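Enquirer: Would you be able to build a 3D model of this:
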Amino acid sequence: MVNRKTPHPESDLHACATYFLMEFRGHNREAWGRPMGMIKQVPRWVAPSEGLFKINTDVALRVVDNVSSIGVVIRDWKGRVRLSFCLQVSANLDPQIMEALAILRGIRLALSMGLVPACVESDALTALDAIRSQVRLLLMYG
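Expert: Now for the predicted structure:
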């Protein structure tokens, strides 16, 4: 279920997110010998303007296992999940390259599924700035 290379239907999203969270916590316990602390403040998702879709992306890197993962969620202006996608890669790429690949994958999925017009939200400021300034970070990676 989790490592599929196709978009997850909305009904699978909760199960997918729960699985990833439990796996993350398990790896954290192994790496640090203690449970992960609670997040004090969770940022709230802010809806885009009516008629827009929002593409949220993120990446996870497990250097010890030589694994990188990307995640994409596309929601409409009402907050409804319209598409989710995750991909695991057997490689440790530069985090900024992975963030840029996640953004690119999100844009391609939105275009292919007709979820446009769309805006992108990511915590990868460097990747977003590079895309905005039309630097060709992705020439080597597609």
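
Enquirer: contacts and neighbour counts: CA atoms only from here.
Expert: Noted.

Enquirer: Confirm residue 105 sits in a strand?
Expert: No - Residue 105 is assigned helix when assessed by DSSP: H, G, I helix; E, B strand; the rest coil, not a strand.

Enquirer: one more to line up against the first:
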Amino acid sequence: MPFCVANCYGSCSKKSEIDTRCSWCLVRNEDATQVLFDCSFARMVWTNVGLQEVDSGGYEGSINDIFRQLVSVCTPDKLALIALICWNLWNRRNRWVWDKVSTSEFGVQSTEVNMLQEWRHSQLEKQKHHATSSKSPRRWQKPDEGWVKINIDAAVFIEFGCTGVGSVIRDWNGGFIRARNQNIEAVYQPREAEAIALKETLSWVKEFGYRKCVFVTDAKALADACKTVQGRTYFHSIVSGCIDLFKHYDEVLVEFVHRSANAVAHSLARAAHSMSGVHEWVVTAPEFISDVLIIDSI
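Expert: Sure, this is the predicted structure:
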């Protein structure tokens, strides 16, 4: 061992001793099993959530052995609950050790319950998305007679510090009417960008007097939110603004489609980052979307 390292090691070992006891109960040496299962605090949490078999030491061995036993006997829902409790117990331990922030057993439980509810909600949303996606159009389709279809999309360019918005209007014969794109000098979260694209497009289209309009997006969260706005986030406030604009139309629909059925709007949004401000095309489409329009019409 080099002299400087040995000297440093020797001086450190003389001046400080590392306390290996549990940082909360100060009874046993701290390891993963102690933190998650054997500490008095952990036992209180397991008991309060109704998992007395964990609290009573019903599982033994190393931490890996315990998890193997749990996986072999617990239902998926119970395993999800156990995983979240373990995560919150470990997170609480770190907050106490490093920041001296103490969280009660109720705080650990409430955090775990909220996380479990969010996880279950996300699983349901995935199932709904899968069911809806299997039914959603994968190719552009003409609207019913008397209607116009407006495809919209947004693209976020973090490297350029901007967001592109694209919209295209076609009639019930599939004919091109108008297109528009806009470079917004701000970076948004993807679903916020999609909501802003819809709001900008609603404001644009209402000036032309179309009474029956289908607005098409490949953002399912946006299409769903337009049916029932529930939430207080920035995204939901934008959607509320979109719904306020519906009053300018006799009939308006917001539909979800696959990206492949929204290719023209996607191309317009992607092109916006190399432009400035707003660009609009009437009757004659720009060359960079001509091929995509032809493919949609086949």
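
Enquirer: the residue most distant from the middle of the second structure, which is it?
Expert: residue 3 (53.6 Å; CA atoms, centre = their mean).

Enquirer: now the helices: where do they sit in the first structure?
Expert: Applying DSSP state H to the first structure gives helices spanning 10-32, 95-113, 125-132.

Enquirer: Minimum distance to residue 52 of the first structure: which of these has it?
Expert: helix 95-113 (11.2 Å; CA to CA).

Enquirer: residues in the second structure aligned with the closest one?
Expert: The aligned range for helix 95-113 of the first structure in the second structure is 190-208, by TM-score structural alignment.

Enquirer: still on that earlier bit, can you tell which of the helices of the first structure is closest to residue 81 of the first structure?
Expert: Nearest of the helices of the first structure (CA to CA): helix 10-32, 6.2 Å.

Enquirer: And that closest one, how far out from the chain middle?
Expert: Distance of helix 10-32 of the first structure from its chain centroid, counting by CA atoms, centre = their mean, to the nearest Å, is 14 Å.

Enquirer: That helix packs against which elements?
Expert: With contacts taken as 3 or more CA pairs under 8 Å, 6 or more residues apart in numbering; DSSP states H and E, helix 10-32 of the first structure sits against strand 81-89.

Enquirer: hmm, 10 Å instead?
Expert: When contacts are defined as 3 or more CA pairs under 10 Å, 6 or more residues apart in numbering; DSSP states H and E, helix 10-32 of the first structure packs onto strand 53-62, strand 81-89.

Enquirer: Turn those strands into JSON lines, including distance to residue 113 of the first structure and mean neighbour count.
Expert: Converted to JSON lines, those look like this (distance: least, CA to CA, whole Å; neighbours: other CA atoms under 10 Å):
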{"stretch": "strand 53-62", "distance to residue 113 of the first structure": "12", "mean neighbour count": "22"}
{"stretch": "strand 81-89", "distance to residue 113 of the first structure": "9", "mean neighbour count": "19"}
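
Enquirer: Make TSV out of the ones you listed and add distance to residue 142 of the first structure.
Expert: Formatted as TSV, those follow (distance: least, CA to CA, whole Å):
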stretch	distance to residue 142 of the first structure
strand 53-62	17
strand 81-89	14
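
Enquirer: so residue 113 of the first structure makes contact with residue 83?
Expert: Yes - between residue 113 of the first structure and residue 83 there is a contact under CA atoms under 10 Å: 8.8 Å.

Enquirer: What does residue 17 of the first structure correspond to in the second structure?
Expert: Match for residue 17 of the first structure (TM-score structural alignment): no aligned residue.

Enquirer: any idea how far residue 17 of the first structure is from residue 84 of the first structure?
Expert: Taking CA to CA, to the nearest Å as the measure, residue 17 of the first structure and residue 84 of the first structure are separated by 10 Å.

Enquirer: repeat for residue 101 of the first structure
Expert: Residue 101 of the first structure is 15 Å from residue 84 of the first structure, by CA to CA.

Enquirer: Do a quick rundown of the strands in the second structure.
Expert: Applying DSSP state E to the second structure gives strands spanning 148-157, 162-170, 176-184, 212-217, 251-256, 278-282.

Enquirer: can you put these in JSON lines and add distance to residue 239 of the second structure?
Expert: Shown next, in JSON lines, are these (distance: least, CA to CA, whole Å):
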{"stretch": "strand 148-157", "distance to residue 239 of the second structure": "14"}
{"stretch": "strand 162-170", "distance to residue 239 of the second structure": "16"}
{"stretch": "strand 176-184", "distance to residue 239 of the second structure": "18"}
{"stretch": "strand 212-217", "distance to residue 239 of the second structure": "13"}
{"stretch": "strand 251-256", "distance to residue 239 of the second structure": "11"}
{"stretch": "strand 278-282", "distance to residue 239 of the second structure": "22"}
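
Enquirer: ok, the closest residue in space to residue 222 of the second structure that isn't next to it in sequence - contacts?
Expert: Distance criterion CA to CA, 6 or more residues apart in numbering; nearest residue to residue 222 of the second structure, sequence neighbours excluded, is residue 195 at 6.4 Å. When contacts are counted by CA atoms under 10 Å, 6 or more residues apart in numbering, residue 195 of the second structure touches 152-154, 201, 217, 219, 221-223, 225-226, 234-242.

Enquirer: Check residue 93 of the first structure too.
Expert: 61, 63, 66-68, 99.

Enquirer: Grab the nearest non-local neighbour of the equivalent of residue 165 of the second structure over in the first structure.
Expert: Following TM-score structural alignment, the counterpart assigned to residue 165 of the second structure within the first structure is residue 70. Closest residue to residue 70 of the first structure apart from its sequence neighbours, by CA to CA, 6+ apart: residue 59 at 4.4 Å.
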